[in-house]
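Q: all I have is the shape, not the residue letters:
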């Protein structure tokens, strides 16, 4: 239980410091999301301005963060985003925060490689000097929790592993055994615990947790978890440990810093877009909800006006658009509704055939195909811009980081996570190759037709600046084709 007085806030602001903490875990499924949401809720209830972040490429957890904190959550992915741009993003988004809470991904040291920290929560914590609280699922153990914590703390001397949170604890006496073992064998503070059998659960779906906009129980879950964190974790201890995030300075108010300033058009030269007032249409509704907030920020910083539309509800695209962004989501879940909106499908197809520049990723790509078919065999007509269909399966078809090598020197980095596969797509106009980051396995690249570039990979614009430059120059009429 802690509150921050106005005097303390003034002192913090003048010192240009930041409280920050990362909630990491020994692996997936140990409670990172539950603890992160509970901590964000408890801190916000105490009057603190909480800035949430998520390690890795996930879209869904940031939606939960935003719901709980009323503040946009940003992805910190050291494989998708160059280190300089990642630091810029971290500093820029923390400028007005009183505490930053970063939810980790998978296990603390799991990332893009089994030999290094690349892409892991540990790499982000070391890069940005973030103290780490490690969640251990302590159900059925006591002293063994100390052995796990000691192993994690000694695995990397550069990591600031500041404390432990015990999850799924059976009772107060059980927690005392765990805390005593940690105190005896490590220098780590056990800042508290969450009990087992909490009467709240975030249900899962094939692409992960249900998106925040669809989860009616999220408000109740956040309240229950927030109360549980406030009761069983020491917020004072967490805030004290968070003070160790001392490598932070407020970003200078300069237009020549950050990703927007370093974008290049064509092959060389700065991209001059502010003042051109490009209008970019963005598909955004229940079916298309996977967006990196930083992508929107970058487009606006470059002078673009973003105009949202709904393929589920609208009859036609907004007027006066210079380009389209068809992002991912769950079009397969809303396939029947999307199919029934015939007027919009026909209008979109007509505008694309007339040359409207468009980038479509994953769910957006699926929507532009002829059909989406369910696991049960039901097929629904989509936009029919590309030939072929996507068919839902019971297993992941592609998952992980990819390198995309298109012709004309356009190289991209992306991430894939999808259960659908392409069928009857032999005539798709693929360009280049998509290669898995880990294995190097290659397959046909992205589909390019007229002024449309589409495929399964999701892109973070901070790490694909040449792509952004090419796309917006196409929207502005400065170039005539993607490649």
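A: On my side now, so go ahead. What you see is a predicted model, and the numbers here were worked out from it, not measured in a lab. Residues are numbered from 1 along each chain as shown.
Q: hey, let's count contacts and neighbours off CA atoms from now on
A: Will do.
Q: does the spatially closest residue to residue 238 that is not a sequence neighbour belong to a helix or a strand, and which?
A: The spatial neighbour of residue 238 that comes closest, neighbours along the chain excluded (CA to CA, 6 or more residues apart in numbering), is residue 191 at 6.9 Å. Using DSSP states H and E, residue 191 sits within strand 189-195.
Q: and here's the other structure:
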């Protein structure tokens, strides 16, 4: 049965990357929360770090809306589910409004149309006058199906500058929803993968400072009214199933490993898994009662010294591997399970060592983009030739794997150019690679993984009996 749900919502997009939209959105989220609103934040695309700021600013978990990782038909359901009890949903775009794959696939514009949400365009107007209006008009006319409802002017130089551009916007009938003056002291901390994750720095102070500025220079009440114009979303009504949680998965989560999609982990819970979080940095061992381990992405290269020194944790992971416990790892987790990591200065740090390879950090970004991953041999995620959608984003490379017998996990196909290459590692109980997947969008693989964990647990119980 279908139902209609009213969720006030607005997409904050930009003309291009580095326009300041993450700073603007984070400030808006906090400023709205400070006004007493229950705000649900979203990020278009696969980014892990921006949602960490969104969540801290809004006081609700930030979620990703990615039409490649999660089938487009499921986006509205995910959006409605995670927006429960929210007064307003704020959706931050990715790159420029129309940037994505062929025909705008996975772009902010595609997502805005899918959600039938009004769009506000952030424009960096530094060293610009009436041309800002020409840009806004071009974006408005490029796709009439996108409801581009107004702009936020960012990095204004003076009140005169503001008045000049506001007058130009009046000529093209594009409302202004904010006029933010340049302030170089207000910025988000960065490192090689983009922003530094919110949990690692004085993010709360930074967010509060940004929100104070946004509350003064962005027209929040007008944004709230615009969000209310979004029509009801129609979704299918499901009855929640009461599924017995009969397995436990240990999730590595700390400053070194923080790249997880909440909805992806929730899918494992929906299939009967209890999640138990632990820290490879701080804890002495993995939890005693887990039946499988997941190591997500993050920054093991930044915390390599601390990870290497936690030898009791490393030993406990090795013992779990000896027991053939199912272990799945992505990107940073993949690096941690290798023999070691060469950092940017070529210093070597010994890691867990259950994957016969090493990770080499590089000054330049090695790979970014969406991929299809074909499973090369039956493993804990699926059967040979099964395909999984995912994405890559990493500065490191997998080295010392020239042996012809190396058990590659996948054949990756880049969606950008169809280039194919072998990747990762899969043997017995381990699957690990640079692939970031979303279990909600890879439901069959999530189900298969959980079934493999159940089989492992049952085999242990039979041995004990």
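A: Arrived safely, thanks for sending. From a predicted model like this one, the values you see are computed outputs, not experimental measurements.
Q: just give me the match in structure 2 for the residue nearest to residue 238 of structure 1.
A: Counting by TM-score structural alignment, residue 191 of structure 1 lines up with residue 177 in structure 2.
Q: again with residue 45 of structure 1
A: Per TM-score structural alignment, residue 45 of structure 1 is aligned with residue 34.
Q: report how many residues lie close to its match.
A: When neighbours are defined as other CA atoms under 10 Å, residue 34 of structure 2 has 16 of them.
Q: residue 122 of structure 2 maps to what in structure 1?
A: In structure 1, residue 122 of structure 2 lands on residue 135 (TM-score structural alignment).
Q: what sits against the match of residue 191 of structure 1?
A: The contact partners of residue 177 of structure 2, taken as CA atoms under 8 Å, 6 or more residues apart in numbering, are 120, 150-152, 218-220, 222-223.
Q: try it again at 10 Å.
A: Contacts for residue 177 of structure 2 (CA atoms under 10 Å, 6 or more residues apart in numbering) come out as 120-122, 149-153, 217-223, 226.
Q: kindly report the same for residue 86 of structure 2.
A: Neighbours of residue 86 of structure 2 in contact, by CA under 10 Å, 6+ apart: 7-8, 37-41, 60, 80.
Q: any idea how far residue 236 of structure 2 is from the nearest residue to residue 263 of structure 2 once chain neighbours are set aside?
A: Distances taken as CA to CA, 6+ apart place residue 440 nearest to residue 263 of structure 2, at 6.6 Å, with adjacent residues excluded. Applying CA to CA, to the nearest Å, the value for residue 440 of structure 2 to residue 236 of structure 2 is 17 Å.
Q: what about those two, which has more around it?
A: residue 440 (23 against 10).
Q: before we move on, what SS does the alignment partner in structure 2 of residue 159 of structure 1 have?
A: Under the alignment (TM-score structural alignment), residue 159 of structure 1 pairs with residue 146 of structure 2. Secondary structure assignment for residue 146 of structure 2 (DSSP: H, G, I helix; E, B strand; the rest coil): coil.
Q: wait, residue 146 of structure 2 touches residue 113, no?
A: Yes: counting by CA atoms under 10 Å, residue 146 of structure 2 does reach residue 113; the two are 6.0 Å apart.
Q: tell me, what's touching the two both at once?
A: With CA under 10 Å, 6+ apart, residue 146 of structure 2 and residue 113 have common neighbours residue 119.
Q: end-to-end on stretch 134-149 of structure 1?
A: End-to-end distance (CA to CA), stretch 134-149 of structure 1: 8 Å.
Q: what are the buried residues along it?
A: Within stretch 134-149 of structure 1, the residues that qualify as buried by neighbour count (16 or more other CA atoms under 10 Å) are 134-138, 142-143, 145-146, 149.
Q: repeat that for stretch 133-148 of structure 2.
A: In stretch 133-148 of structure 2, counting by 16+ other CA under 10 Å, buried: 133, 136-137, 139-140, 146-148.
Q: got it, and stretch 474-483 of structure 1?
A: 474-476, 481-482.
Q: of all these, which two lie farthest apart?
A: Using CA to CA, the pair of these lying farthest apart is 476 and 482, separated by 12.4 Å.
Q: residues shared between the contacts of these two?
A: In contact with both residue 476 of structure 1 and residue 482: 357, 470, using CA under 10 Å, 6+ apart.
Q: picking up where we left off before, between the buried residues of stretch 474-483 of structure 1, which is closest to residue 36 of structure 1?
A: residue 475 (39.7 Å).
Q: structure 2: which residue goes with that closest one?
A: Per TM-score structural alignment, residue 475 of structure 1 is aligned with residue 453.
Q: contacting residues for that match?
A: Contacts of residue 453 of structure 2 by CA under 10 Å, 6+ apart are 247-249, 273, 291-293, 325-327, 380, 429, 447, 459.
Q: just the ones in helices from those residues, please.
A: Applying DSSP state H to the contacts of residue 453 of structure 2, the entries found in helices are 447, 459.
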